[in-house]
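Engineer: sequence first, predicted model second:
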Amino acid sequence: MDRTQKASKGTVSVESFQSRLRLRLPRQLYEGTQKYLTLNLADTPENRQLAEQKAHQIELDIASGSFDETLAKYKPQRHLSIVTPGEQQKILTISDLWDRYIDYKRPSLKPRTLDKLAVLEKHIKRCPYQDLDEGIKIRLALLQQTTTSQAKDVLMYLSAACKWGMKHGLVTFNPFEGMYNELPKHKWQDNSKPNAFSEEEKERIIQAFKNHKPSKGIGYSYYSPFVEFLFLTGCRPSEAIGLQWKHITPDCSQITFEGALVQVGNGERVRVNGSKNNKKRVFNCNQRLQELILKIKPEYVEPESLIFPSPEGLSIHYRNFSRRAWDKIVDPLVERQTTPYSCRDTFISEQIAKGVPTAVVAKWCDNSVDVIEQKYLDAKLLEQLKPL
């Protein structure tokens, strides 16, 4: 029987209301008044099974004459309550609001974002002040229990959750509106200057990887094609790490970037479809890049295989690569701290310095023109040019 259809006499229906599950109770139980039992469960296949079981239990009690009109028997969880139509359940605590907001947004969020939100959630759950009308106290408590940067993020997401709650009639005001903007900028916002390499530095880095030969074990020369690829495409490291042979044309003249392998939690790698900005882009290879890919292309290509696997045949662990191979070879060579993302800065700065329009470079690298100019374009390289 489909419980989402109109309920017959004595039948309890499972309904989805604002992406949450509730039970519609038969009218004759309350003298013709329509009432519901809210479950506070997200509308998922697993939760629907639980809701069906609860509905069946109530139906059996109705049939046997043992139905509990107070509903105390049917709500072992603290979330269950009875409401009548037109009665909008208001959310009074930030934890409850957070749970509903994240459940609603979860299907559209990327793994790395969910990983970040799991950390922020811990601060929300252990905040001693939970009522929405205690906004100032919540702000002070967050600043005491975590860093200013984390507190700023929590307040930003709580503000977004309140806006969502107001839209859906769950809250009536937003005590966190603009509150996060009053806190200092994140360090990465203040120290987000691009750190591109010069042409000479780039070539020295590529050669240093190619020539690295340790006394024992696998040398970092293994990573030289990966490093050169980052320099020649300007792609994000996670995009290169997740790239598969099915993403490259047979003649290696064209690459399709449509996903990445990102690290979440304690280093677990998760494949994400779409770019950071949920886009798919095609990148045409120049001669040097095409020759690089042809050189490492296996005789028999497995479409699902990674182009740049780790020495163990798995995916490259970005953090380990950065801390060990990159830091050991690159930083002493250029005498400053850098990351593999500097390859992206270098590609973008080089292309614009050569006269490629910023709008074109932005499309190649999956960014807006404003982001390219503010975060990636290194003025040091442009200073070396002379007017034509």
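Structural biologist: Looks like it arrived, so ask away.
Engineer: make it CA atoms for all contacts and neighbour counts henceforth
Structural biologist: Will do.
Engineer: elements contacting the one helix or strand residue 99 maps to?
Structural biologist: Per DSSP states H and E, residue 99 falls inside helix 94-105. Counting contacts by 3 or more CA pairs under 8 Å, 6 or more residues apart in numbering; DSSP states H and E, helix 94-105 packs against strand 35-42, helix 111-125, helix 148-167.
Engineer: take a look at this one as well, against the first:
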Amino acid sequence: MYAKTQAIPETVKVQSDNGTLRLQFSTKYNPIFGGKRKHQGLGLKDTPENWQKAIAIAWRIEGDLQHPDWQQLFDPSFAKYGLKTKYAAELKLAAPIPEPEPEITVGEMWEDYLVWKQPQLQPTTFELLYRISYTNPIKGKVYDKKNRVYLMLDNPLWDERLDGKIIECLSRFTCCAATKRSIISALSEAFLRLQSQEKTKLRVNPFAGIDSSTTPNKTDKYKSVVNVDGTVDLRWWDKSDTETDPEERDRRAFTKEERDIIIKAFYESEKANVRQAAPLVEFLFLTGCRSGEAFALEWKDVFLGRDKDCIRFSKSYNGRLKNTQVPKTGETRIFKIYPKLENLLSKIKPVDAKPTDLIFKQQNSKTWYIGHFAKLWNTYELKCSQKTYTYPGVVTQLVEEGKISVYLSPYHTRHTFITLMAQAGTDLLLLAAACGNSVDVIQRHYLGINTEARFPDI
């Protein structure tokens, strides 16, 4: 074969076959050749002059096939291109050249992904995270806190095709960096699933390697050390945190003194509804259970006595969905009662309590839910006509008065319990089982790593 000295067509190429030249057609044209890949002999010997001639023929044929009116221009007998009849194929067009099917939109991919993902998640996690927190930014919905309405962004990612301007759409996300990272991870999983089903022609994941502009968590004590030369010093505790719940990932805690100040402030509040929540606040600090688990707890779940002396966490209440479901981990946990917790339960248990009575109820005897409970904890605003009234929450007010150092959400009652218990030397396996956690997580995130520890000489 002789070296080519000019550009060649992309879909109609010239080849040398046993000393003669032929045309090789791209698989794109298979439909017009009866569904098979086509080779067409030219009847020309493999010489430099014939290569130039063959390339010119290939250009003409490709130009006709790429033209919108190709069916009128393309000559399947090849006589139009100067080929003798005895070398021309007697062809009949089997079908028009199909236009490549456009890639589906991100929204179509996402909806299909949610149908697949839903059975794998707790109803609360699916509804609040995937259906709301993740789906709204993809749809271009931004919540206006001031007017309490959703605003729609132009050209949302939802309507973009997978081969479109993905990065540009993601750059317009207004959610926090952690949520954006989680969304990109879910979109990447959705694409890989689509790819495995051969529902996309893309070979490169458009969501892989995208910088979510996340800022490293300043509370992460175990971040790997990056050297000047770019190498990374991995410690033995370096391991990816697979927890996706942002409330679980932020494991900051109140001190024991701050915990006691908060509990006392609830009990001594001038407001009756705040005092009503005081036993609930103390219970959350003394058990480390999730708020929904405390909201759903009934007296039949508490076993007081020498032989049993435990609490059974087997369900969780979600106020937004207004349903009771299994706990986040899907498992029933047994929590051993200790003296301080026993004193609290004995103090608040009514004499005529029925097994199915809720342990913690609002003033109106309704079930607690996190939305209402959070209003007592944090500052909230109430709009009436043209005025806005601000009501400071207990913990917010304590921070403003300088009585505690930092504001943390109600969920941090859980992190406070685990931290204080772990630092007090509690058996980690007992603590992990009681809180629905793992010893590994407690060691890495609630306890300082003792790099000086050594095996004893035994």
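Structural biologist: Everything's here; your move. Bear in mind the structure is a predicted one, so any value in this text is a computation, not a measurement.
Engineer: so which bit of the second structure is the helix holding residue 99 of the first structure matched to?
Structural biologist: Using TM-score structural alignment, helix 94-105 of the first structure corresponds to residues 106-117 of the second structure.
Engineer: mean per-residue distance, that stretch to the first structure?
Structural biologist: By mean CA distance after the TM-score superposition for the first structure, the fitted stretch 106-117 of the second structure averages 1.5 Å away from its aligned residues in the first structure.
Engineer: list of residues touching that stretch?
Structural biologist: By CA atoms under 8 Å, 6 or more residues apart in numbering, the list of residues contacting stretch 106-117 of the second structure from outside reads 130, 138-139, 157-162, 187, 190-191, 193-194.
Engineer: quick one on the thing from earlier: for residue 217 of the first structure, find the nearest of the helices and strands packed on helix 94-105 of the first structure.
Structural biologist: Ranking these by their distance to residue 217 of the first structure (criterion: CA to CA) puts helix 111-125 first, at 32.5 Å.
Engineer: show me what the helix or strand following the closest one is packed up against.
Structural biologist: Heading C-terminal from helix 111-125 of the first structure, the first helix or strand you meet, by DSSP H and E, is helix 135-145. With contacts taken as 3+ CA pairs under 8 Å, 6+ apart, helix 135-145 of the first structure sits against helix 148-167.
Engineer: which outside residues touch whichever helix or strand comes after the helix it packs on?
Structural biologist: Next along the chain after helix 148-167 of the first structure, taking DSSP H and E as the criterion, comes helix 187-190. The contact list for helix 187-190 of the first structure, computed with CA under 8 Å, 6+ apart, is empty.
Engineer: any idea how far residue 346 of the first structure is from the most centrally placed residue in the first structure?
Structural biologist: Centroid-nearest residue in the first structure: residue 113, 2.7 Å away (criterion: CA atoms, centre = their mean). Plainly put, residue 113 of the first structure is 27 Å away from residue 346 of the first structure if you go by CA to CA, to the nearest Å.
Engineer: cool, residue 171 of the first structure as well?
Structural biologist: Per CA to CA, residue 171 of the first structure is found 47 Å from residue 346 of the first structure.
Engineer: between those two, which has more neighbouring residues?
Structural biologist: More neighbours surround residue 346 than the other of residue 171 of the first structure and residue 346, with 26 against 21 (other CA atoms under 10 Å).
Engineer: the helix or strand that contains that one maps to which residues in the second structure?
Structural biologist: Element membership for residue 346 of the first structure, per DSSP H and E: helix 342-353. The aligned range for helix 342-353 of the first structure in the second structure is 412-423, by TM-score structural alignment.
Engineer: thinking again about what came up before, nearest to residue 206 of the first structure, out of the helices and strands packed on helix 94-105 of the first structure?
Structural biologist: helix 111-125 (29.8 Å).
Engineer: and the closest one, how far from the chain's centre?
Structural biologist: Distance of helix 111-125 of the first structure from the chain centroid (CA atoms, centre = their mean, to the nearest Å) equals 10 Å.
Engineer: what's the answer for stretch 403-418 of the second structure, then?
Structural biologist: 25 Å.
Engineer: buried residues in it?
Structural biologist: 404, 407-408, 410-418 (16 or more other CA atoms under 10 Å).
Engineer: stretch 320-332 of the first structure too?
Structural biologist: Using 16+ other CA under 10 Å as the test for burial, stretch 320-332 of the first structure gives 321-322, 325-327, 329-330.
Engineer: just give me the match in the second structure for residue 176 of the first structure.
Structural biologist: Residue 176 of the first structure maps onto residue 206 in the second structure when the alignment is built from TM-score structural alignment.
Engineer: what about that match, how many residues nearby?
Structural biologist: Residue 206 of the second structure has 18 neighbouring residues, counting by other CA under 10 Å.
Engineer: cool, and residue 343 of the second structure?
Structural biologist: Residues near residue 343 of the second structure, counting by other CA under 10 Å, number 11.
Engineer: could I get the full set of strands for the stretch 201-350 of the first structure?
Structural biologist: Taking DSSP state E, counting those that start in this stretch to define them, one finds strands in the stretch 201-350 of the first structure at 254-257, 259-264, 268-273, 281-284.
Engineer: where in the second structure does the first one fall?
Structural biologist: Okay, so that is strand 254-257 of the first structure. By TM-score structural alignment, strand 254-257 of the first structure lines up with residues 310-313 in the second structure.
Engineer: which residues touch that stretch?
Structural biologist: Contact with stretch 310-313 of the second structure is made by 293, 297, 301-304, 327, 332-337, as judged by CA under 8 Å, 6+ apart.
Engineer: what's the farthest-apart pair in the residues you listed?
Structural biologist: Largest separation among the contacts of stretch 310-313 of the second structure by CA to CA: 304 and 327, giving 22.3 Å.
Engineer: of these two, which one has the most company?
Structural biologist: residue 327 (20 against 14).
Engineer: isn't the more buried one up against residue 314?
Structural biologist: Yes: between residue 327 of the second structure and residue 314 there is a contact under CA atoms under 8 Å: 6.2 Å.
Engineer: what residues are shared contacts of the two?
Structural biologist: Common contact partners of residue 327 of the second structure and residue 314 (CA under 8 Å, 6+ apart): residue 293.
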